[in-house]
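Peer 1: my questions concern the predicted model and sequence given below.
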Amino acid sequence: MAKLYFYYASMNAGKSTNLLQADFNYRERGMRTMLFTAAIDTRAAMGAIASRIGLEKQAIAFDAATDLAAIVTTEHANAPVACVLVDEAQFLSEAQVAQLAKLADVDGIPVLAYGLRTDFRGKLFPGSAALLAIADNLVELKSVCECGRKATMNLRVDSAGNAVAEGAQTEIGGDDRYVALCRKHFTERLAAAEG
């Protein structure tokens, strides 16, 4: 039975690397995969899944209007799709998460979704909330805080490294804009920025 998996973590935990390794494993065995990533994230290039360690692969870029299930089922009818892999899954809509669940439940295609759990204020992203609610398997990937404890939060910082407490939920960036921290250090630095 196919399942919907949600691999979540803070920044710098290796989500994209893990996704690209899973894709490689399927393809090495001669199985066809389909990769998706959020169109809003153009840090590497439009439709590119890129890891910090240098791995990169092209994917289908999605936005809120993209019908993921329609794309996959059309391709699956032409040649079997063994697995669907989604990077930046926090940017999925609730409807798109339901589409991914349908691919697993009805079409029998495993779906591996990778993304952030929370934003820079510690609030759930809509896509992540939907995945946490209905995914068959939840897998936390680990990152490390500056203190050595497990990092679970993403602190947005300015160019001087100071915490940012206000702004839009989505602002694309990497190490220049976000720092992965444990909850204790996230809370302390965010409180200092708000105070």
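Peer 2: Cool, the structure landed.

Peer 1: switch to C-alpha atoms for all contacts and neighbour counts from now on
Peer 2: Fine.

Peer 1: which residue is nearest the middle of the chain?
Peer 2: The residue lying closest to the centre of the chain (Cα atoms, centre = their mean) is Gly115, at 1.9 Å.

Peer 1: next one for the comparison:
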Amino acid sequence: MAQLYFEYGAMGSGKSIEILKVAHNYESQGRRVLVMTPLVDDRYGVGKVTSRIGLSRPAEVINPDDNLYDIIDATRDGDLAAVLIDEAQFLSTEQVDQLAYVVDQFNIPVMTFGLKQDAFNHLFEGSKRLLEVADKLEEMKTICSFCGKKATTQLRIINGEPQYEGSQVFIGGDEAYIPTCRYHWYHPILEKIKKM
């Protein structure tokens, strides 16, 4: 029985490399996958899933008003083995519900990967809905940039200063975010930030 999966973790926990690995595993067995990513994630170019270690592949772009059920229905042709979605935190509530409907109606697994919360420790809309309706939740782990304990969030750094307010969506990578535990999100070591 197919399931809706949500694999989440702080920035730098390997979510994008995991989606690339899963896609490779399916395709190496001759099975077709549909890899998708939201339009808003343009860090490495629109329509790409790219890991921090440099691996990349093209992906179908998800626009904010796209009906994912209709898109997947139109492309499945009976041989679609799985749907893989990167940066799922940027999906709308409706789009997550459409993915659940894909799983239930077509018996196709849908694996989503993304952040649970933003840099201010508030849930993203897509993540919130995935936490509510996904069949399987899995946390991907990385370590705090300051102490080496498990990172549970990410701290936004702009011009060497931690940011605790601003726009929820601010696209960036290692130059703008560092994974942290809860303690160091509240109490970052400023001298260490300036050296990063």
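Peer 2: Ah, there it is. These numbers come from a predicted model, not from an experiment.

Peer 1: please state their TM-score.
Peer 2: The TM-score (TM-score structural alignment, normalised by the length of structure 1) is 0.94; 188 aligned residues with a Cα RMSD of 1.1 Å.

Peer 1: show me what contacts the residue nearest to the centre of structure 1?
Peer 2: Contact analysis of Gly115 of structure 1 by Cα atoms under 8 Å, 6 or more residues apart in numbering lists 6-9, 15, 87-90, 128.

Peer 1: and the helices in structure 1?
Peer 2: Taking DSSP state H as the test, the helices found in structure 1 are 15-28, 68-78, 94-105, 126-134, 183-194.

Peer 1: in the fourth one, what counts as buried?
Peer 2: The reference is to helix 126-134 of structure 1. Residues 126-132 are the ones in helix 126-134 of structure 1 that count as buried (16 or more other Cα atoms under 10 Å).

Peer 1: relative to Arg52 of structure 1, which of those residues is nearest.
Peer 2: Ser128 (21.8 Å; Cα to Cα).

Peer 1: looking at the contacts of Gly115 of structure 1, which one is closest to Asn154 of structure 1?
Peer 2: Distance to Asn154 of structure 1 across these (Cα to Cα) is lowest for Ala9, with 9.3 Å.

Peer 1: name all residues that make contact with that closest one.
Peer 2: Residues near Ala9 of structure 1 by Cα under 8 Å, 6+ apart: 15, 115-117, 140-143, 152.

Peer 1: if we go to 10 Å?
Peer 2: Going by Cα atoms under 10 Å, 6 or more residues apart in numbering, Ala9 of structure 1 touches 15, 114-118, 139-143, 151-154, 180.

Peer 1: tally of neighbours for Leu68 of structure 2?
Peer 2: A count of nearby residues for Leu68 of structure 2, using other Cα atoms under 10 Å, gives 21.

Peer 1: actually, Gly12 of structure 2.
Peer 2: Neighbours of Gly12 of structure 2 under the rule other Cα under 10 Å: 21.

Peer 1: just to revisit the earlier point, pull out the buried residues from the contacts of Ala9 of structure 1.
Peer 2: So, by 16+ other Cα under 10 Å, the buried ones in the contacts of Ala9 of structure 1 are 15, 114-118, 140-143, 151-154, 180.
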